[in-house]
Every structure is written in C-alpha cells, then in structure tokens.
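Enquirer: Structure for the following, please:
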Amino acid sequence: MALTYFAKLQPSGVDEAIEEDEKLSQATKELLLSLPREKGWRTPYVYLFQGFWCQPHEIQAIITFQKHFQAKDSDVLVATVPKSGTTWLKALTFATVNRHHFSSFTKNHPLLTFNPHDLVPFFEYTVYAQNDDKVPDLSDMHEPRIFGTHVPFASLPSSIKEANCKVIYICRNPFDTFLSSWIFIKKIKPGSLPALQLEEAFEMYCRGVIGFGPFWTHMLGYWKESIERPNKVLFLMYEDLKEDVTLQLKRVAEFLDCPFTLEEESSGVIDDIIKLCSFEKMKELEINKYGTFARNFENKYLFRKGEVGDSVNYLSPSMAEKLTKVIKEKLDGSGLSFRINSTLVQVASDPR
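Expert: Next up is the predicted model:
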C-alpha cells in the first residue's frame, strides 16, 4: 500500500499534549490538524510533513529554517539519517575544516570540551528551535560555518540548493540504523510513554514510519543529488568510514577544498584527527559522559557501540528477510547498495 494513501487513512486531530504545548505556535497547531499522523517513537505522534515523518517541534523549526536561512557559498552542511554516524561525521568534519585554527589536537581543542553537536549545531534542534518564529543572528559565526541536519534534501531551503555550499551525507545500512534508533529511543523516551517493543518498532520502520523517514526516500534524495552534482553533495558510507577512515577523511578534505598536504600527512595530522574523533576517545570525555544535548537527553546515550552488523544479534531471520525485501524494492535500479555483516544478509548487488 502506498505510503501517501495509507497516511490518509490515519486519524487527524491534535492530542491534548499538543494543545497544551506552549512552545508550539498556533499556526503549527493548526497545521498539525491537517497532517496525517502515526504513533510516534518518542512522542505520542509523528506527522507526515512534506513527505517525511516528523515530530511537532521539528516541523515548527524546519518551517522557520526554510523561510529564513540564507546560505553562504562557504557553508558546510553535514546531513544524515538519525543514528547513522552523525556525531562521528560532525567531529571529523569540524576537526578537518578547522585544523589550522587549533595548534594542538591533545590540548585545548574544542572537541575535548564540547560535544560535536554543540560545535556543529542542528538547524532543527538548535539554530531554529524557537517557539515564536524568531530568526537567529548568524552573522558572527566563524566561517566556514558548519551545520547539521536530518532534513531530507528535497526539503532543504532553496538557498542551500542554489548556493555553492557543500553537503556531506553519511549513509548506514538500514539494519544497524534501525537497531541503533530503537535502542537510543528506548533510553531517552519520556517515562510517561510506553516503550516500543522491538517487533512493533520494526514493523513501523519497514513502513517508513520513523523520524525523517521513510529511510529509503531520505537516502535516495541525497544519493541522486550526489550523482547529479558530485561537487555539491558527497555521499559517504558508514561502513566504508569504519573500514578505512583515513581514505574517507581525505575524500572529505578534498571535497571541502581543504585537502591535506603531503607535509600534513607525513607529520601525522590525519592520524591526530582520527584519534581525536575516535569513538573510544569521544566516549570517555567528560562532556560526553555527563553533558546534555540541548537539555534534551544525556550525551552518553550518543555513544553505544558504533559497530557494523550488531543488528544480527537482535533481528530474527524472518525480520532480516523482510527488511531485505523492503530495501531491494525501494532501492531497485538506484545503484545504491550496502555492505552488511555476512552472517546477517548481503543487500543488493549493484555497487556504485
């Protein structure tokens, strides 16, 4: 059943929590009345907004983002599906772009005292997360400005699409992305809402009902843009980054027009960045052990395992088979494929 048709069958209306939410404008509440909705993973409901599923506060912030953000040619945007390596890619990008501004990777580097999400702010969670359509002043931000987002490419502001700014996208295999999302939401979900069981969450995921999903639409949007405009969008695979982070980091630097010099390579600059941004290093930092993200959840929940193929320990063979079928159906003919732990499943056979 087509997603849009299925969504039309869902009940409309705004629940009491939305009605009483003072952080939502009246315009947002009225918009929510007109949108199809489904049970949410972290909130009572998610709403189908511009073709993807979103929480109420995210919708409000995205609208402000779309209306007011003016991109600069020097801007860098780190775009991801949630739980696909966002924190890691933000750290690597920030350290690479700003490597000439900080004399040491072991002392006084911002990544040692700030979470990557503080240094590379999300448009929808930080920059435009106001309740009154307030437009932030971004004029004093150090350039190049680096931002993060989970918003699909089609819904990015026109200024981003039209400017010469760069977009780096990281894609993780859907099996591990699902598992990481489910475990993460279980940890941060408000106690007033019952936790989603694995099977229920999996069924929702396969139907595309997850924050900023369907995941296949999100991935394909950036994938196709990276093929049509390779100088605009760099498409990375999480599994490739895990396998050879040095090679992928050099790709990032070249894409951002700040390639590593031979002198930097020989003096260990690349290795220093990789160590600084490693899962093991970031997980043990005080800010990531005890800090919080936008007063929303504890930073420690951003760091679990970071492994490839861990989903094999959670998904039954029938679940793996079903998700494989969904992936093949939705990505057929696109050229987008995934390398997954061989004990779980190998998806598609049309590598880029």
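Enquirer: Only C-alpha atoms from now on, for both contacts and neighbour counts.
Expert: OK.
Enquirer: three-state assignment of residue 169?
Expert: strand (DSSP: H, G, I helix; E, B strand; the rest coil).
Enquirer: what's around it, how many residues?
Expert: For residue 169, the neighbour count with other CA atoms under 10 Å is 28.
Enquirer: Can you give me the distance of it to residue 148?
Expert: Applying CA to CA, to the nearest Å, the value for residue 169 to residue 148 is 10 Å.
Enquirer: shared neighbours of these two, anything?
Expert: With contacts defined as CA atoms under 8 Å, 6 or more residues apart in numbering, the residues adjacent to both residue 169 and residue 148 are 78, 79.
Enquirer: who's in contact with the residue nearest in space to the middle of the chain?
Expert: Nearest residue to the geometric centre of the chain (CA atoms, centre = their mean): residue 80, 3.1 Å. Going by CA under 8 Å, 6+ apart, residue 80 touches 86, 149, 150, 151, 169, 170, 171.
Enquirer: Residue 90 contacts residue 78, correct?
Expert: Yes. The criterion here is CA atoms under 8 Å, and residue 90 meets it with residue 78 at 6.6 Å.
Enquirer: Between those two, which contacts overlap?
Expert: Listed as contacting both residue 90 and residue 78 by CA under 8 Å, 6+ apart are residue 148.
Enquirer: got the residue ranges for the strands in this structure?
Expert: Using DSSP state E, the strands found in the chain span residues 37-39, 45-49, 52-54, 76-80, 146-149, 166-171, 233-237, 292-293, 297-298.
Enquirer: To residue 321, which of the ones you listed lies closest?
Expert: With CA to CA as the measure, strand 166-171 is the member of those nearest residue 321 (20.5 Å).
Enquirer: Check which helices and strands that closest one sits against.
Expert: When contacts are defined as 3 or more CA pairs under 8 Å, 6 or more residues apart in numbering; DSSP states H and E, strand 166-171 packs onto strand 76-80, strand 233-237.
Enquirer: now do 10 Å
Expert: The elements that strand 166-171 packs onto, with contact taken as 3 or more CA pairs under 10 Å, 6 or more residues apart in numbering; DSSP states H and E, are strand 76-80, helix 86-97, strand 146-149, helix 158-162, helix 215-228, strand 233-237, helix 238-243, helix 245-255.
Enquirer: now the other sequence, so there's something to compare against:
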Amino acid sequence: MASMGGIQENEDEKLILSLPKEKPWAQPYDLYLFQNFWCPGIHIQAVNRFQKYFEAVKDSDVVVASFPKSGTIWIKALTFSIANHHRFPSLENHPLLTTNPHELVPFLEFSFGGNIQDQILHLSNMTEPRIFGTHTPFTSLPKSIKESNCKLVYICRDPFDNFVSAWNYFNKVKPMSLPALTMEEAFEKYCNGIMDYGPWWSHMLGYWNESIANPNKVLFLKYEDLKEDTNFHVKRIAEFLGCPFTQKEESSGVIQSIIKLCSFENMKDLEVNKSGKIGRGGIEKKDFFRKGEKGDWVNYFTPSMQEKLSAIVEEKLSGSGLSFKKCS
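Expert: This next block holds a predicted model:
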C-alpha cells in the first residue's frame, strides 16, 4: 500500500503538471500559476501542506506576511522584539544577537516537511506568542488563520524599489550554472506580475483590502513609512499586538533600543548574519542584506521604465485607496 506521503506527492505532481508555467528569475525551478499566484514549483507542496495541516491556530499567534523583497527580515526582527519585549527586557542577551530573524520567525510554508505529526507537535510546543512568517497571498492562507483571532502584520514596498531589490537578490542567489537575468528581462516579468508569489499588485491588495475590512486582524505597513518614522510604527505594532509599551518603558528607552537592535546597519553587522546558510535552498545569510534604502530605484530606472511602471501602478491600484509616494 502506498504511504500517505507518497500519495500526497503523486497528487502534487499531477497538480503541478496541470498548471500554466513561466520561467523564474534566474532560478532552477519553474513558476506555476497556483491559486491565482505564481508559486515556485518547489514550494507548491509546502503551501499545500501548510493550508491542509495548520489547523491548531492560537489566538495569541502572530503571522508576519510580506511580498518577497519588501523588508521581510526587518519586519520579522521588529515584530519578534516587540511581541517579546517583556520576555527579553535586556537587549544584551537578545536572541537576535545570535539567531537570524528567519530562524526566530520561521516561514509557515516550510513548517510541514518530513513527518507531519512531528511537525504539528513541534509547533504546538513552541513558546507563545508563536510568531511565523509567510509569503502566501491572503486569499490562499488556510481558513484556520482567516477565521481565528490571530494577528497578521503585513509589509509591502514601493513597487519601484521592490523590483530593484528583487532583481539584485535573485541574481545574487542564483546557481553558478545559470546566467544572470538582465534588468530588461526581469522588468518585463515584473510588469506582467511574474515573480515568486506575484502578481505583486494582487498580493498587496489582498492584505490591503482585509486590513480595511478587518483592522483588528490585519495591520498593513509600508516599508517607506516604517523607514520614515520607525518610532511611531513600532508603537503602533505593539498596540496592535496587544502589548503596548508603558510610559516607563518609553522613557527608559526600550523603543529606541529595539529600533537600534533591528536596524539594517546593526543586523547586517552581526556575526550571525555575516556567515552561514539558511533555508531549504541554502541561501547565504549575508545575501539577505543589501542596502536597506528607499528611493534606490532612481539609480536604475530609465525614463521609459519609470513611465511604464507608473502606469501599471496607477492601473492596478486604482480605486483601492492604496498608493505610494514618489521617491524622486
């Protein structure tokens, strides 16, 4: 008799073969149009299992959601530090000093590999609040998350900077055997929404619309706003998570300590983030840190690129209430 794992793998294989596909951004896998988003073929089984088996959601759970290359590592670090600021009042021995944010806030998509029962047991034994990450669009999240009282913190980024960050990143982590993706090729794909977990506009709008319909459930953040006034948004995240800072904590500099600990400069300079690999693909930790700036797109875009992407942003986000300030 075939094992449950074997049956599931056969079903996944049949499903993948039935889906439209596109070439990725200089990676050794294809992108498949799965549940109306471009899912890496190597992730479809993971997303399937996540949807199927993540049932025991706790009201204290926090899910940090993001479109790839939108400030994921920063928002993971901030959310972890804010949610645990009573647990780790002294930043001298803080977990972020010795552990990469992706390890402290693991991706839910990859939490159900191997033995399912072992993984479920592991998740149930995690210290609360359990904080997870996800790139999965809101519409494809498990019902258990949508229907529970757990909180979702979402971050997005101006599409101009998001594109530049993604192009640099995918070329940096590509296998040596594959050629680099030219900016022109990547831009064409981006404009058509073809990128891991894209289209970017539907990813953003899914969480944006839910944040309006259910503001106690989803906190929607923009990378640019977070950069502009980190102090304000750190307090906002804490209030949203139900663990606001006391007046005493504010006056004693707790917020500023968290901001400094999680800053791009500090995180990039920590030894734990300078060496070693992480994740299923074995990505160098240092490759998650490039510039951490806003407005860097002006160093890459031609006038015609700016005109084209501006028109797409206007068209796709029109009427939603979601907009981005021009960085130029």
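Enquirer: ok so, going back, quick check: which of the helices and strands packed on strand 166-171 of structure 1 is buried the most?
Expert: A comparison of those by mean neighbour count, using mean count of other CA atoms under 10 Å, puts strand 76-80 on top with a mean of 25.
Enquirer: what's the mean distance for it versus structure 2?
Expert: With mean CA distance after the TM-score superposition for structure 1, strand 76-80 of structure 1 departs from structure 2 by a mean of 0.3 Å once superposed.
Enquirer: angle of that strand against strand 233-237?
Expert: Interaxial angle, strand 76-80 of structure 1 versus strand 233-237 (axes from the mean of the first three to the mean of the last three CA atoms, to 10 degrees): 40 degrees.
Enquirer: what range in structure 2 does strand 76-80 of structure 1 sit on?
Expert: Residues 62-66 of structure 2 are where strand 76-80 of structure 1 lands when matched by TM-score structural alignment.
Enquirer: what about the matching stretch, distance to the chain center?
Expert: Relative to the centre of its chain, stretch 62-66 of structure 2 is centred 7 Å away, using CA atoms, centre = their mean, to the nearest Å.
Enquirer: do the same with stretch 226-237 of structure 2
Expert: Taking CA atoms, centre = their mean, the mean C-alpha location of stretch 226-237 of structure 2 is offset from the chain mean by 18 Å.
Enquirer: One more: stretch 155-173 of structure 2?
Expert: The chain centre lies 12 Å from the centre of stretch 155-173 of structure 2; the measure is CA atoms, centre = their mean.
Enquirer: where in structure 1 is the aligned partner of it, by residue range?
Expert: The aligned range for stretch 155-173 of structure 2 is 170-188, by TM-score structural alignment.
Enquirer: Please apply the same query to stretch 195-204 of structure 2.
Expert: Going by TM-score structural alignment: stretch 195-204 of structure 2 matches residues 210-219.
Enquirer: one step back: export the helices and strands packed on strand 166-171 of structure 1 to a markdown table and tack on distance to residue 140 of structure 1?
Expert: Listed next are these as a markdown table, based on distance: least, CA to CA, whole Å:
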| stretch | distance to residue 140 of structure 1 |
| --- | --- |
| strand 76-80 | 16 |
| helix 86-97 | 17 |
| strand 146-149 | 13 |
| helix 158-162 | 19 |
| helix 215-228 | 29 |
| strand 233-237 | 26 |
| helix 238-243 | 33 |
| helix 245-255 | 24 |
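Enquirer: Can you tell me which of those is nearest to residue 38 of structure 1?
Expert: helix 215-228 (15.9 Å).
Enquirer: Who are the packing partners of the closest one?
Expert: Counting contacts by 3+ CA pairs under 10 Å, 6+ apart, helix 215-228 of structure 1 packs against strand 52-54, strand 76-80, strand 166-171, helix 174-188, helix 198-206, strand 233-237, helix 317-331.
Enquirer: Correct me if wrong: residue 128 of structure 1 contacts residue 65.
Expert: Yes. Between residue 128 of structure 1 and residue 65 there is a contact under CA atoms under 10 Å: 6.1 Å.
Enquirer: Need the residues touching each of those two.
Expert: Common neighbours of residue 128 of structure 1 and residue 65, using CA atoms under 10 Å, 6 or more residues apart in numbering, are residue 135.
Enquirer: So which of those two has more stuff around it?
Expert: In this view residue 128 of structure 1 and residue 65 are compared by other CA under 10 Å, and residue 128 has more residues nearby, 25 against 20.
Enquirer: and the gap between the more buried one and residue 122 of structure 1?
Expert: Computed as CA to CA, the residue 128 of structure 1 to residue 122 of structure 1 distance reads 8 Å.
Enquirer: Could you do residue 31 of structure 1 as well?
Expert: Residue 31 of structure 1 sits 23 Å away from residue 122 of structure 1, going by CA to CA.
Enquirer: Comparing these two, which residue is more hemmed in?
Expert: The neighbour count for residue 31 of structure 1 versus residue 122, taken as other CA under 10 Å, is higher for residue 122 (21 against 17).
Enquirer: Just tell me what that one corresponds to in structure 2.
Expert: Checking TM-score structural alignment: residue 122 of structure 1 goes with residue 107.
Enquirer: List the contacts of its match.
Expert: Contacts of residue 107 of structure 2 (CA under 10 Å, 6+ apart): 50, 63, 64, 65, 131, 132, 133, 134, 135, 136, 279.
Enquirer: Which residue in structure 1 aligns with residue 245 of structure 2?
Expert: With TM-score structural alignment as the criterion, residue 245 of structure 2 pairs with residue 260.
Enquirer: correct me, but its match touches residue 271?
Expert: No. Contact criterion CA under 10 Å: residue 260 of structure 1 and residue 271 do not qualify, at 11.5 Å.
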